[in-house]
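Student: after the sequence you'll find the predicted model.
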Amino acid sequence: MRGADRRYGRFGTGLAAAAIALTACSASSGERTEVPTFPSDAQVMATAMPNADQGVLPDDCTRILTVGDLEAVLGLPLGSVDVRTTRGVPEPTVSRTERVACSYNGTAGGPARGRTLLNVNSSAYADPDAATKQWRVNADAETGDRRELPIGSASAVLVERSDEAVLMVVNGVTNLTLVLPNQQLPGDRPRGDALVDLALRVLPAVSTSGTAPPPASPSPTASGNAAGLQVAPS
């Protein structure tokens, strides 16, 4: 009997140990901390930048004309141009809904030494008629040697003065003005030719869907007439 008691005693001790182990596991399972999860990079970007633009025009000048594109057209080394973005306000009297001004300047340590290299002003209007009307008013107010020229489906006026050249473009509901101060251009390229090249790079970024003009065919040399001013963007 004592042997049986010893056997049952050992068996009982084993059952008790198993019960304690099961109880401990049950308690541990009930108190388990959830494994943390983290959003993917795409989810983070979607939350941080849902849609920065508030209207037709990009809110950031680096998406209107990249610094690299301007450096290429002006023959400047990489990293030698800075850009500043200024957002304007609507002007209901002329049906203007938004305006973005971009100032491209040489860096202090670059060859341009802080000089203004290009100003780009983009405006959007309530409808194409309002955009065309204001484009004509602004173009007529400019003084200097002038000529009108098409840039794909867009219309433009080029005005040249001794100190600068101005290209004013209307395309759909968008007006675009590029001001190029007088400066040496690669290969003595005409200022008007460089402005049209730049406009062809800018127009797809500021135009509403379906209204951007098609790229012009490559032109190895620039001529003085309107047709010769169309240069394909690189």
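Tutor: In hand now; what should we look at? Numbers count the residues shown, from 1 in each chain.

Student: from here on, contacts and neighbour counts on C-alpha atoms
Tutor: Noted.

Student: residue boundaries of the helices in the protein?
Tutor: Here the chain has its helices, by DSSP state H, at 2-30, 41-48, 67-74, 128-140, 191-206.

Student: I'd like to know which of those is closest to Ser122.
Tutor: Nearest of the helices of the chain to Ser122, taken as Cα to Cα: helix 191-206 at 7.3 Å.

Student: now the angle from the closest one to helix 67-74?
Tutor: 160 degrees (axes from the mean of the first three to the mean of the last three Cα atoms, to 10 degrees).

Student: picking up where we left off before, how about the helices of the chain, which one is nearest Val173?
Tutor: Closest among these, using Cα to Cα: helix 128-140, at 4.4 Å.

Student: what does the closest one contact?
Tutor: Defining contact as Cα atoms under 8 Å, 6 or more residues apart in numbering, one finds that helix 128-140 is touched by 94-96, 124-125, 157, 168-175.

Student: among these, name the buried ones.
Tutor: By neighbour count, with 16 or more other Cα atoms under 10 Å, those hold 95-96, 124-125, 157, 168-175 as buried.

Student: I'd say Leu158 and Asp193 touch.
Tutor: No. Using Cα atoms under 8 Å, Leu158 is not in contact with Asp193; the gap is 10.0 Å.

Student: against that first model, consider the following:
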Amino acid sequence: MRGAGGGRAARALLAAALALAIGACGTSEAEPTALPTFPTADGSGPAATAADDGRVIPVDCGRILAAPDLEAVMGLPLGSVAVRTTVGVPQPAVGRTERVSCRYTRAGDGGGRALLDINATAYRDPAAASAQWQVNVKAESGERRDMPLGSAPAVVFEKRGQAVLMVAHSTSNLTLVLPDQPLPGGKTRVDALVDLALRVLPAVSTDPSTAPPPPPLGEPVSQAGASR
């Protein structure tokens, strides 16, 4: 009896070990998933954390473009904008080391229609960033215009319903998508995109001192001035 019981116990242990091994094999090749976070409606996310150590792109969109800054540029009431941050995964095939996406919406609408989308990426070197920027520019559609921001090459695409600004700066790429919406003071979509990009670039650059300086809030930004 003891021999039979011992045999059953041994078989049970073997079956459990096989189940654990199969489970481990089933998850080892899984792609790492993006990690969404949900800062407060005023865009004031957490301060720098250990997750930011050595990073180029902050993991909190409130530190890439604070909601109050967007409200000021877009002429929106204070506290009316909510921010969603999504942290992406590296893509070694193209040299991408970091990706953070930001979606700005009206506070309280449950994450509905976007006011602004930002996609910020970092690469292993400027050559990889430039190569991927060129690939992305070629894939974009709409009426194209070169719109350099200081020394940073940039292209704007205007199409029905939205405008897109794509910027390359050192090891970082930046894409801003602005859906059609009312803008204050006769500001155009391109005016707003240039203004916003100048505020974002220092936050997503390896050397913020080389990024074009952001304009003071409330002052208009001319398209011609963007290239100076």
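Tutor: Cool, got the structure. Being a predicted model, the structure only gives us computed values, none of them experimental.

Student: now compute the TM-score of the two chains, please.
Tutor: In this superposition the chains share a TM-score of 0.72, using TM-score structural alignment, normalised by the length of structure 2; 180 aligned residues with a Cα RMSD of 2.6 Å.

Student: quick one on the thing from earlier: in a markdown table: the helices of structure 1, plus mean neighbour count and distance to Val89 of structure 1.
Tutor: Converted to a markdown table, the helices of structure 1 look like this (neighbours: other Cα atoms under 10 Å; distance: least, Cα to Cα, whole Å):
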| stretch | mean neighbour count | distance to Val89 of structure 1 |
| --- | --- | --- |
| helix 2-30 | 11 | 59 |
| helix 41-48 | 10 | 25 |
| helix 67-74 | 17 | 25 |
| helix 128-140 | 16 | 16 |
| helix 191-206 | 22 | 17 |
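
Student: mind listing what the residue nearest the centre of structure 2 touches?
Tutor: Central residue of structure 2 (Cα atoms, centre = their mean): Ser101, 2.4 Å from the mean position. Ser101 of structure 2 is in contact with 61, 85-88, 117-120, counting by Cα under 8 Å, 6+ apart.

Student: let's see that with 10 Å instead.
Tutor: Contact partners of Ser101 of structure 2, counting by Cα atoms under 10 Å, 6 or more residues apart in numbering, are 36, 59-61, 64, 84-88, 117-121, 174-176.

Student: re earlier: identify the farthest-apart pair in the contacts of helix 128-140 of structure 1.
Tutor: Pairwise over those, using Cα to Cα, the maximum falls at Ser95 and Val157, 21.3 Å.

Student: wait, what's in contact with Thr23 of structure 1?
Tutor: 17, 29.

Student: repeat for Val83 of structure 1
Tutor: Val83 of structure 1 touches 60-62, 65-67, 102-107, 116-119, counting by Cα under 10 Å, 6+ apart.

Student: again, 6 Å this time
Tutor: Applying Cα atoms under 6 Å, 6 or more residues apart in numbering to Val83 of structure 1 gives the contacts 103-104.

Student: what's the spacing between it and Phe11 of structure 1?
Tutor: 84 Å (Cα to Cα, to the nearest Å).

Student: so what does Arg147 of structure 1 match up with in structure 2?
Tutor: Using TM-score structural alignment as the criterion, Arg147 of structure 1 maps onto Arg145 of structure 2.

Student: which members of the contacts of Ser101 of structure 2 are positioned in strands?
Tutor: 36, 84-87, 117-121, 174-176 (DSSP state E).

Student: drop anything exposed from the residues you listed.
Tutor: Buried among those (16+ other Cα under 10 Å): 84-87, 117-121, 174-176.

Student: as JSON lines, these with distance to Pro212 of structure 2 would be great.
Tutor: Output for these, formatted as JSON lines (distance: Cα to Cα, whole Å):
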{"residue": "Arg84", "distance to Pro212 of structure 2": "26"}
{"residue": "Thr85", "distance to Pro212 of structure 2": "24"}
{"residue": "Thr86", "distance to Pro212 of structure 2": "26"}
{"residue": "Val87", "distance to Pro212 of structure 2": "25"}
{"residue": "Asp117", "distance to Pro212 of structure 2": "21"}
{"residue": "Ile118", "distance to Pro212 of structure 2": "18"}
{"residue": "Asn119", "distance to Pro212 of structure 2": "18"}
{"residue": "Ala120", "distance to Pro212 of structure 2": "16"}
{"residue": "Thr121", "distance to Pro212 of structure 2": "18"}
{"residue": "Leu174", "distance to Pro212 of structure 2": "14"}
{"residue": "Thr175", "distance to Pro212 of structure 2": "16"}
{"residue": "Leu176", "distance to Pro212 of structure 2": "16"}
